[in-house]
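*Asks:* My questions concern the predicted model and sequence given below.
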Amino acid sequence: MSVLKAILWFLVRLPLLLMILFLSLVMSSCTMLGLNYASLEVDNKAAPSPAIDVPVLVNSSEARADLMEQFEDILYGPWPEGMPVKWGEARIVSEDILDGKGVLKEIPVTVGQGEGASTFMLVLALPKGDGPFPVVINETFSSNCSVFPEYPVTSPDGGVCDGSQMDGVVGSLVTKMFGEYIAYAPLDRFMDAGIAYASFYGSDFVPDSREQGPAVMAALGGPIQPTSTLMAWAYGFTAAIDALQAETPIDPDGIAVMGHSRFGKSALIAGVWDRRIDAVIAHQSGFAGASLSRSKTGEGLARMAKTYPHWLSQDIQPWLGHLDELPVDQHELLALLAPTPVLLGNGRRDVWSDPNSSFRAALAASAMYEAAGQEGLPAGGMQQAFEPSAGIAWWLRPGGHSIVSEDIDSFIAFLQTHLQAPSRKVTAVQARENHVDSVR
């Protein structure tokens, strides 16, 4: 009888036990959600190394090219210069979205050549009106079915989407953990701001898999193949820009790229290698993004490179045991991005992504922005009020590794400032007021 009771006890609690197991796996492999607060102290930390020679980097295109080559040789692999990009005719998904605020289209984009070419579907929401409109291109974690669940966009299998990956218990858990907008696109907010919104599912282009990712990259064809998924996903932004420049309502001088976490890393890379990009939003990009490789806090570059070896070039592996000797670090990547405006988003509880070293990297790169004629990082430390007009803007809010409503407000305020969007629903003043005191 006692054995039967034990079995019944286990069966009744099985859903709860499975949920705990799921949460443990996610938290151990993805992020340290809510386990600690990021330190706000920076004066007691070592200055980022190597030091940036600002005058040389500003005035010498050769020095800039050499530094980019070091990042390619050590961390990201080659930029796939000349990789063929083709796109098909835009299909109207809906002529009237959000009660007349915009129109929804999708464009098939193909990268590479021959049988190994990879195609993804770029979905574009355009505000109603003549334009031209600035556009933000977002690379997403979920399929277009989850990003645009109300609309009959094309699913990854080529059919029409029917439902979202965010439906059901698992989807609800993911949304609660990683925020309302981890997949879902707040189209109404962008349409009200006069900003076109485009997005594509990164894994539709190159899978986020240590086995499939390298195989897809090697088969793409073209003169140079990417050897890391971060570099490939960065080139995905370039391919999207190529396709969007054929859309006449898009302002060619108002193109922004945006990514969260691993795609935040790729957004930074794209901004350095594709100078058509006019603004970058890298939200919680962490290591190999805006956080310093030498930092001992959070996930760490070595652990990331071992857990996700396909994200980086295999040439990083010999360096993982002595990262202090790396010839480059991420403050130099931010310096290479100048004068392109960049917003670095952070969460106080997102210790895994290491906001503290992200701030120190931004602080070190700020002089480069000032030398290039942009507004540098505002004074006041990590608790500073958010300033969307800064060339290198730094945003810290409460909470963990997620995309929430306050983030969207800050993103839009930053984009409106730097891309000169035709209307302003969220002003810079409102964005600063949204900066919550509990980050202290």
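*Replies:* Right, received. Where do you want to start? What you are looking at is a predicted structure, and each value in this text was computed from that prediction instead of being measured.
*Asks:* from here on, contacts and neighbour counts on C-alpha atoms
*Replies:* Fine.
*Asks:* Break down the stretch 301-440 of the chain into its helices, ranges please.
*Replies:* 301-307, 330-337, 355-371, 405-419, 428-433 (DSSP state H, counting those that start in this stretch).
*Asks:* Quick check: buried residues in the fourth one?
*Replies:* Of all the residues in helix 405-419, those buried under the rule 16 or more other Cα atoms under 10 Å are 407-419.
*Asks:* Show me what that helix is packed up against.
*Replies:* In terms of contacts (3 or more Cα pairs under 8 Å, 6 or more residues apart in numbering; DSSP states H and E), helix 405-419 is packed against strand 250-260, strand 279-283, strand 342-347, helix 428-433.
*Asks:* want to compare, so here's the second one:
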Amino acid sequence: MKAAGVSESGAPYDLPSLWEADGAAPSIARWERRRERIRESFANAVYGHTPTGGRLDDVTVVSRRADALGGSAIRIEADLILAGPLGVRRASLLVYAPVSDTPVPAFLGLNFWGNHATTTDTDVRRSDAVEAVAKAHGSPPTERGSDTRAWPYPLINGRGYAVATIWYEELEIDLPGYADTGVRGLFGAPSGLGQPAWGAIGAWAWSLSRALDALGAIDEIDQTAVIAVGHSRLGKTALWAAAQDTRFAGVVSNESGCGGASLFRHVGVEDIRVITTARPHWFTPRFAEYRGADHLLPVDQHQLVALVAPRPTHVASATDDPGADPYGEFLSTLHATPIFELYGSAGTAPTDLAPPGADLATEHALRVPYPTPGVRVGERLSYHLREGRHAMVEEDWRHVLDFADQHWTNTG
């Protein structure tokens, strides 16, 4: 069962089916079996296999301030010890939680520039890795408060949610050649016969799961209501983490683009050749075998989004972000909607386009109006388009919080 049609760019696209071609009717039981095979296909062809034998060894709260953000929040810093068969690695977790009598839902995501960059609080620690990372990139060290636009803690806390974050390059430097000195260096070569090695996205996703483990030690957070969140490459990371770890209560992908929410088979600026040339270390080496042959990839990203079902999932795009292929991201949510409907939930596609669970024909998807910027569409699976460039800003967070309010009780 495949759907064929024409993309906005005029190129036809033909998606792999959500199902095996055995003629059986869609059902939840059948999808639960199918899901494991699709996840295995993503590991084999795109992200690599996450090795076993890793764990969170220790969580140490190193500071706790009860009067953060003018007295409206509690700020916690904790050291995590991530362990694998070949060693350990330390990472710093920063948490801002609203003052509450009960544990609250939380967003958990990796940040780009360091925990100290997400806040103007002068006593938030600056990672010891800042200079080494800056030297590796040939750029100046990141400054305190330089990334607050992406992390509006007062807004999020004010709506009743906590936020927890780790600097992604404290886990592994985002350049080729640093696998052995990062999280991947805690593990040896893949132990399974024929299992492809994991890329940096896999390592960052594994680390998100270890951070989720750590949140069990933070009394202010409801560990059963933790939503993975990420922007750009870290949105790819959040999706892959949530697809593998069902403990994540939901996921938010902001402008994750190629290798994230956007369809490979929808013609955009980035394709497998472009992304594996620019960022080969993000993926398993096997992924590069599909350069110039995106249509032969055994999976596509609507299936990745569907792997998270029935957990709440939000995908966000920006109008001036061709690299992330915003229309391809929206199409991905349309084609994933049938699986959410199979569980009795609504997605972004009109319910009359296909029976629950059935593949949505591409010609039907292309007739669905593209959402107006500033308007969120969908329910359990939802989407918004923001006017502007590639970023995660307060407007995105307001849509995310409205989405979260539909699914989690909070104190806001």
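*Replies:* Right, received. Where do you want to start? Note that the structure is a prediction, hence the values are computed from the model and not measured.
*Asks:* circling back to that earlier point, pick out the most distant pair among the buried residues of helix 405-419 of the first structure.
*Replies:* Asp407 and Leu419 (17.7 Å; Cα to Cα).
*Asks:* Pull up the distance across stretch 344-358 of the first structure, start to finish.
*Replies:* 8 Å (Cα to Cα, to the nearest Å).
*Asks:* let me fix that: stretch 89-100 of the first structure
*Replies:* 23 Å.
*Asks:* what distance separates that stretch from the centre of its chain?
*Replies:* On the basis of Cα atoms, centre = their mean, to the nearest Å, stretch 89-100 of the first structure sits 26 Å off its chain's mean C-alpha point.
*Asks:* Can you tell me the centre-most residue of the second structure?
*Replies:* Geometric centre of the second structure, nearest residue: Ala238, 1.9 Å, by Cα atoms, centre = their mean.
*Asks:* what does that residue align to in the first structure?
*Replies:* Taking TM-score structural alignment, the alignment pairs Ala238 of the second structure with Ala267 from the first structure.
*Asks:* do Val305 of the second structure as well
*Replies:* Aligned partner of Val305 of the second structure by TM-score structural alignment: Leu334.
*Asks:* Next up, the contacts around Asp321 of the second structure.
*Replies:* Residues near Asp321 of the second structure by Cα atoms under 8 Å, 6 or more residues apart in numbering: Gly388, Arg389, His390.
*Asks:* still on that earlier bit, and the match of Ala238 of the second structure, how close does it get to Met217 of the first structure?
*Replies:* Distance from Ala267 of the first structure to Met217 of the first structure, by Cα to Cα: 18 Å.
*Asks:* and if you look at Met231 of the first structure?
*Replies:* For Met231 of the first structure relative to Met217 of the first structure (Cα to Cα), the value is 10 Å.
*Asks:* So which of the two has more stuff around it?
*Replies:* Met231 (27 against 22; other Cα atoms under 10 Å).
*Asks:* for the residue nearest to the more buried one when sequence neighbours are not counted, what are its contacts?
*Replies:* In space, and not counting its chain neighbours, Met231 of the first structure is closest to Tyr76: 5.9 Å by Cα to Cα, 6 or more residues apart in numbering. Applying Cα under 8 Å, 6+ apart to Tyr76 of the first structure gives the contacts Thr227, Ser228, Leu230, Met231, Leu312, Ser313.
*Asks:* Quick check, the match of Ala238 of the second structure in contact with Ser261.
*Replies:* No - in this structure Ala267 of the first structure lies outside contact range of Ser261 using Cα atoms under 8 Å: 9.8 Å.
*Asks:* Could you name every residue contacting both of the two?
*Replies:* Contacts common to Ala267 of the first structure and Ser261, judged by Cα under 8 Å, 6+ apart, are Ala282.
*Asks:* before we move on, back to that, okay, the helices of the stretch 301-440 of the first structure in JSON lines with distance to Gly159 of the first structure next?
*Replies:* Below are the helices of the stretch 301-440 of the first structure laid out as JSON lines (distance: least, Cα to Cα, whole Å):
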{"stretch": "helix 301-307", "distance to Gly159 of the first structure": "33"}
{"stretch": "helix 330-337", "distance to Gly159 of the first structure": "39"}
{"stretch": "helix 355-371", "distance to Gly159 of the first structure": "41"}
{"stretch": "helix 405-419", "distance to Gly159 of the first structure": "30"}
{"stretch": "helix 428-433", "distance to Gly159 of the first structure": "40"}
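*Asks:* And those helices: which comes nearest Lys105 of the first structure?
*Replies:* helix 405-419 (21.4 Å).
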